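Engineer: coords below, sequence missing:
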């Protein structure tokens, strides 16, 4: 059985591909048959969860897939687990690199995908055993660019399953039902969608030149948004195909050091709206989203990081002051949103800013 293992440093070009016997092999890298789905799995220090994730993928009812695992500089036993699984399943390709973060790992994986569709799965989550088959058949039968579906969360400690309004998207279910749609059919509600890429399978051609923003958290936002702007045919499959593990040490839950990234992320969403001629109509919505997200993330940031966060807020607000204050859409915002912006401009320090925006 072939073990597909690539080691890279800063180069996007594969350096070595070894067979089980240790000799150089090209088998598996240049398969003539195009897989139906490429599954990209970033891996970083997840030895306690990786087996459950991989088991859910290698045992899929859809066989014609490729599994691209990007070892992002793991220092635990995750690389050994990947090697173990690659010896059992030749569909697994391991790409090892220095740590570049979640976005960097996904972007590396995208350089090697050959599937008709691509699905991004985090290595501490798992999917239903018929998930990829359902994703492919629905997407193929309806000539979709994107298929969205539901995510069920589960607590890492208790194992309890639960759902959240964010992933349920009841408003979307009511709006589109089982029909094909595009972002234009959603109006301003497109900015309320769950943007997590683990809840979407994409046509590979649609996203071939889109990349996740490296060095930022909330990285799914601009990737998903640009893909949605491009997609002509989207569906919402009202079934739970993905299981999302909630961990107290995850980037999104314990990453308040990086919560200030939301400023850059929201700016990128605004720029994408401008790029795809969606800004003028929904400028007010985009301004509200930015200000609300900044306030929310700031108030949930640990005190030790608030000074730096506030400095970035103030710099950003000053940079956009003229643009925003001369915008008719901004002028129409409720006082609540304007007060956040004005507080960022006028507060002398983060404590004053916090006192102004934390009023109920």
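Structural biologist: Sure, I can see it. Please read these numbers as outputs of a predicted model, since none were measured by experiment.
Engineer: from here on, just use CA atoms for contacts and neighbour counts.
Structural biologist: OK.
Engineer: tell me where the protein has strands.
Structural biologist: Assigned by DSSP state E, the chain shows strands spanning 4-7, 37-43, 65-72, 92-97, 117-120, 126-127, 146-155, 161-162, 200-203, 234-246.
Engineer: CSV for those strands, including distance to residue 210 and mean neighbour count?
Structural biologist: Formatted as CSV, those follow (distance: least, Cα to Cα, whole Å; neighbours: other Cα atoms under 10 Å):
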stretch, distance to residue 210, mean neighbour count
strand 4-7, 23, 22
strand 37-43, 15, 27
strand 65-72, 18, 25
strand 92-97, 20, 24
strand 117-120, 12, 24
strand 126-127, 24, 23
strand 146-155, 14, 22
strand 161-162, 32, 12
strand 200-203, 11, 26
strand 234-246, 18, 20
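Engineer: got another one to weigh against that:
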């Protein structure tokens, strides 16, 4: 064995030991008495929220950032201003907005207008055209010709994760924020968010979203998402990312969607966290990683983001195989991210609860797959920790496949 081969073998053995330790750590957390008690104690708030149905924002959040005051069922489709003042490009803007674009011709103008109409902070808008075939490219070019802040990055169709990673690689702003091309920002509040993040020296500033129904969306899906992105309270006090994750999960308020926070670009770049290519549910491991490492995190209760719930979107058009793959690879990434890291008792149960929720999502979807589909997931990762996870995920009847 050559020296390089020996070094590689040692690195591989070390990586596998770390992965095995992560699996053991998670199992220890999930088997603890406090974890089981915590799981039982949080079922009641979840049930009450379900019974309560559509929530109403009764109070405006502090800090001058306006919140939605209407029940979700009566909130009309937001329409951002279509006119704004074009501004020159700056080399080091305050915020880089990354928008992956794939066949979004019906919604793209509203999306881009809502960003460019923001006043106060300097912006760059990085639009990653992910092989669109529907005329989205023409809209992007029209906006880029009108406003120098809009940059177009073109790639073959590679999926949302690759688009976000490509866009992030191009960022020059102090902060980065993601926006889906069929969604939009409903108000001119980015300046308040940047000011808050600056004043508190934050790694992440979380905020909320309201959902609006666009088209013939299945009733059960709409009822699930109508108020899903609106947290029950504000977590304004600065705390670590792990503590924020635990506090939000305890109140059933944890939402990993990557459009719901402003992140300090240098923090994300130094951490090296990127989206897993080729999967859905990629928000889970990405946001989890950022929160595990962030030192200063806060939340403001404002519905800045407007989330479009429509037929054919990622969340309404998923098949079981794609969803199972996304949850499975997300879960693997999350337990590997944990590694042998020790957590304080007041956070470990809720961190385990978040990871276990992704595990449950994978198990529920895998139960509906054919033997060949299950095998296709097995073949994705032949690491020992992945094989152990897959054995736990597969139904008893399917373990002979």
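Structural biologist: Arrived safely, thanks for sending. These numbers come from a predicted model, not from an experiment.
Engineer: need the TM-score between these chains.
Structural biologist: Overall, the chain-to-chain superposition scores 0.73 on the TM-score scale (TM-score structural alignment, normalised by the length of structure 1); 299 aligned residues with a Cα RMSD of 3.4 Å.
Engineer: hang on, the earlier thing: which one, of the strands of structure 1, ends up nearest to residue 171 of structure 1?
Structural biologist: strand 234-246 (11.3 Å; Cα to Cα).
Engineer: can you check which part of structure 2 that closest one sits on?
Structural biologist: Counting by TM-score structural alignment, strand 234-246 of structure 1 pairs with residues 297-309 of structure 2.
Engineer: ok, residue 171 of structure 2 - contacts?
Structural biologist: By Cα atoms under 8 Å, 6 or more residues apart in numbering, the contact set of residue 171 of structure 2 is 96, 126.
Engineer: quick one: it from residue 310 of structure 2, how far?
Structural biologist: 29 Å (Cα to Cα, to the nearest Å).
Engineer: and the alignment partner in structure 2 of residue 223 of structure 1, how far is that from residue 334 of structure 2?
Structural biologist: Superposed on structure 2 with TM-score structural alignment, residue 223 of structure 1 falls opposite residue 286. From residue 286 of structure 2 across to residue 334 of structure 2, the span is 9 Å (Cα to Cα).
Engineer: how about residue 93 of structure 2?
Structural biologist: Applying Cα to Cα to residue 93 of structure 2 and residue 334 of structure 2 gives a distance of 32 Å.
Engineer: more neighbours, those two?
Structural biologist: residue 334 (21 against 17; other Cα atoms under 10 Å).
Engineer: the more buried one touches residue 285, doesn't it?
Structural biologist: Yes: assessed by Cα atoms under 8 Å, residue 334 of structure 2 is found in contact with residue 285 at 5.5 Å.
Engineer: quick one, what contacts residue 59 of structure 1?
Structural biologist: Shown in contact with residue 59 of structure 1 (Cα under 8 Å, 6+ apart): residue 129.
Engineer: separation between the alignment partner in structure 2 of it and residue 190 of structure 2?
Structural biologist: In the superposition onto structure 2, residue 59 of structure 1 corresponds to residue 117 when matched by TM-score structural alignment. Distance, residue 117 of structure 2 to residue 190 of structure 2, using Cα to Cα: 10 Å.
Engineer: with residue 375 of structure 2 instead?
Structural biologist: Relative to residue 190 of structure 2, and taking Cα to Cα, residue 375 of structure 2 is found at 46 Å.
Engineer: those two: who's more crowded?
Structural biologist: residue 190 (19 against 13).
Engineer: cool, thanks, signing off.
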